[in-house]
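Chemist: quick one: sequence plus predicted model below, questions after.
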Amino acid sequence: MSTHTHDSIRAVQWTGTQLSLLDQRLLPHESVYLEMDTATAAADAIRDMVVRGAPAIGVTAAYAVVLAARRAWAADQRGWRAGMAPDLKALADSRPTAVNLFWALARMGQVMEGLPDDQDPEPALLAEAERIHQEDVDGNRHMGDLGAALLQDGRDVLTHCNTGSLATGGYGTALGVIRSAYAQGRVKHVYADETRPWLQGARLTAWELVQDGIPVSLLCEGAAASLMREGRVGWVIVGSDRIAANGDAANKIGTYGLAVLARHHGVKFMVAAPTTTIDMEAATGADIPIEQRGQEEVLELAGRRVAAPGANAWNPAFDVTPAELIDAIVTERGVVENPDLQKMKALFAAD
């Protein structure tokens, strides 16, 4: 059964002339779309968390390349390639952990390589960006069905951070699995971690589930162990920003702790992510760069300091969950149970 309901949100849109991004920093209180017509504005939006979630960052970057091409062609119709270079570098520098960003830039780069120097690059690049966007949504829907099929016991699920339409081109990765499972009657209730310090679970995941009519309860990360001990959840379902060749998965800080808790309590642990998130050049999670963000994100709340004066903060944006704690990696190309290097290689060999 494939039921793709409970899906009303698109955070990344192409208006026909420019890029439109739902400003996720203002959710859940305001739904404001920011229009941008330069790649540098898009790079700033990625870095400043207007748009976040690895697949959504990739789709945004693809459209940003279109904007870079438009500007470069208008400035110099013979030297547009060189003119695009600063914009492409700004995009590459915007979020170092999200491998989808670099995948999207590389794919757009392949289209650029095939274009003659005297041809306006925008139409071909726009067609490719739109293809990347649609493939993401279609892949997420297929991934949702594959992941939902694993949820047999009908118990509630726990998720961390935001992995839905807001984090992707549409439908979502882990939240796509939850959407499909809810539509099929396999899940009746979702528990969502607040996800400190940016509160993506509270502001984004809870908002998204409410918008689409899926029952959700919010909890502090520190309450997850008690939730599991009470037997309330059968699966933890999360996304990933980069998966190594051996199946180690980097995701929002706090994910690793959930995996340890899940194993102790006999709860299954699923990572749902497109194959564009898998970095076969990274042998293990130790090879994944972990973004360190500003101390003020931890020391302050809504711009007001809450920590004791003089205290410092340690603020990694991501942690790495070892493959041995992951029961299943669900991708649009198939499911890898108990992942390891051989199984990950086989996923890509199955063309």
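Modeler: All right, it came through fine.
Chemist: from here on, contacts and neighbour counts on C-alpha atoms
Modeler: Noted.
Chemist: show me where this protein has its helices.
Modeler: 39-47, 54-75, 80-92, 99-113, 122-148, 174-183, 200, 206-211, 224-229, 255-265, 296-299, 341-349 (DSSP state H).
Chemist: quick one: buried residues of the longest one?
Modeler: By neighbour count on 16 or more other Cα atoms under 10 Å, the buried set for helix 122-148 is 122, 124-126, 128-130, 132-133, 136-137, 139-148.
Chemist: and here is the other one:
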Amino acid sequence: MSQGIFPVQWHEESVRLIDQTRLPAEYSVVDIHCVEDMATAITTMIVRGAPAIGVAAAFGMYLGARDFSGSDLQEFFAHLDQVATRLRQTRPTAVNLFWAIDKMSTAAQACSGSVGEIQAHLLQTAQKICADDIRTCQQIGAHGLTALPQTPEKLRILTHCNAGALATAGYGTALGVIRSAWAAGRLERVYADETRPRWQGAKLTTWECVQEGIPVTLLADTMAAHCMQQGMIDAVVVGADRIAANGDTANKIGTYSVALAAQAHRIPFFIAAPASTVDLNLPEGTLIPIEQRDPQEVYLPDTHRICPEGVEFYNPAFDVTPAQFIKGIMTEFGVFPPAQLEAAIRSHLSSGNQG
């Protein structure tokens, strides 16, 4: 069923999003007609996952451009800058958001024509970004499969958070690698961390696996190291929200703990992400901005408060895993050790090679 999971789609003059805040209890969609609604959808995590946020932001740029009804180009570009500023305010860590906004702005500037012609070009550009993301994820899955441990037995892979079709335009990054392993007959089981405080692993990754019959076992976040100690895990594959030039990687909070446990048990730990997630402007991970979210996510995970009044809270959405704990970074161009990542990405981007 993965071929039918498309969380961000252009549909009848609006952007149709799968409302991920309602899964797995309810599958519903939200139609977005204006940039402010898109900004709200990104902030509230109706749409989430770095690549999906990028695709949503691209469509958000078009929706904002479409709202302009005049013909003066200078006024139009000033308006488009305001749209870009609004979208940049939504999620600070996921670099794909900024990559997509910049790509749309560049496309607008490069288009010589009327306001209407530029608006039409922006829609085409957003649609291409969406289609390219699906193709990119499939390439990541193919390359990632070759880097997984070569064992006579089928693999048991641990993942953290959701880096599946729901986190992209379709197919997924980390879960795309897992899908490729399943299709190749090399996967025995997925172990999915629940991913507190928003439960993306429990709610989303397990949902995706169930849709297509991939065996999946849900773990509380505190169980990963124990499962490694018991010999239950052969490899770890997770996604990323921003990768520094040296390979340091920001991903959902709790990822660093998993990487440390994997290192201690000599289990290969992989990142799966498109090249657009690599921020070549940041030399190392301490410079990655970490989003701080509403503390209510911690103390009110459902309808009942889980701690007494007077408790203080700390709710970073992401942590940074240093490159030294990462065996390889799976991209659409291939799989690279962190030390080789920057040179490989620059080489492929300069040559125009798309994998």
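Modeler: In hand now; what should we look at? Everything numeric in this text was worked out from a predicted model, so none of it was measured.
Chemist: related to what we said a few turns ago, can the helices of the first structure go into CSV with extra columns for distance to residue 249 of the first structure?
Modeler: Below are the helices of the first structure laid out as CSV (distance: least, Cα to Cα, whole Å):
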stretch, distance to residue 249 of the first structure
helix 39-47, 21
helix 54-75, 13
helix 80-92, 21
helix 99-113, 12
helix 122-148, 17
helix 174-183, 14
helix 200, 19
helix 206-211, 24
helix 224-229, 20
helix 255-265, 9
helix 296-299, 24
helix 341-349, 12
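Chemist: of all the ones you listed, which one is nearest residue 163 of the first structure?
Modeler: Among those, helix 174-183 comes nearest to residue 163 of the first structure, with 5.4 Å by Cα to Cα.
Chemist: the closest one vs the second structure - mean distance after superposition?
Modeler: In this overlay with the second structure, the average offset of helix 174-183 of the first structure from its partner residues is 0.3 Å by mean Cα distance after the TM-score superposition for the first structure.
Chemist: give me the number of residues near the aligned residue in the second structure for residue 333 of the first structure?
Modeler: Counting by TM-score structural alignment, residue 333 of the first structure corresponds to residue 333 in the second structure. Look at residue 333 of the second structure: counted by other Cα atoms under 10 Å, it has 19 neighbours.
Chemist: identify the residues contacting the spatially closest residue to residue 181 of the first structure that is not a sequence neighbour.
Modeler: Nearest residue to residue 181 of the first structure in three dimensions, chain neighbours excluded: residue 148, at 4.7 Å (Cα to Cα, 6 or more residues apart in numbering). By Cα atoms under 8 Å, 6 or more residues apart in numbering, the contact set of residue 148 of the first structure is 177-178, 180-181, 186.
Chemist: can you lay out those residues as a markdown table showing distance to residue 163 of the first structure and neighbour count?
Modeler: Below are the contacts of residue 148 of the first structure laid out as a markdown table (distance: Cα to Cα, whole Å; neighbours: other Cα atoms under 10 Å):
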| residue | distance to residue 163 of the first structure | neighbour count |
| --- | --- | --- |
| 177 | 10 | 32 |
| 178 | 10 | 31 |
| 180 | 14 | 29 |
| 181 | 15 | 26 |
| 186 | 19 | 20 |
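Chemist: just to revisit the earlier point, and residue 247 of the first structure, which of the helices of the first structure is closest to it?
Modeler: Of the helices of the first structure, nearest to residue 247 of the first structure by Cα to Cα is helix 341-349, at 6.7 Å.
Chemist: in that closest one, what counts as buried?
Modeler: Residues of helix 341-349 of the first structure classed as buried under the neighbour-count rule (16+ other Cα under 10 Å) are 341, 343-344, 347.
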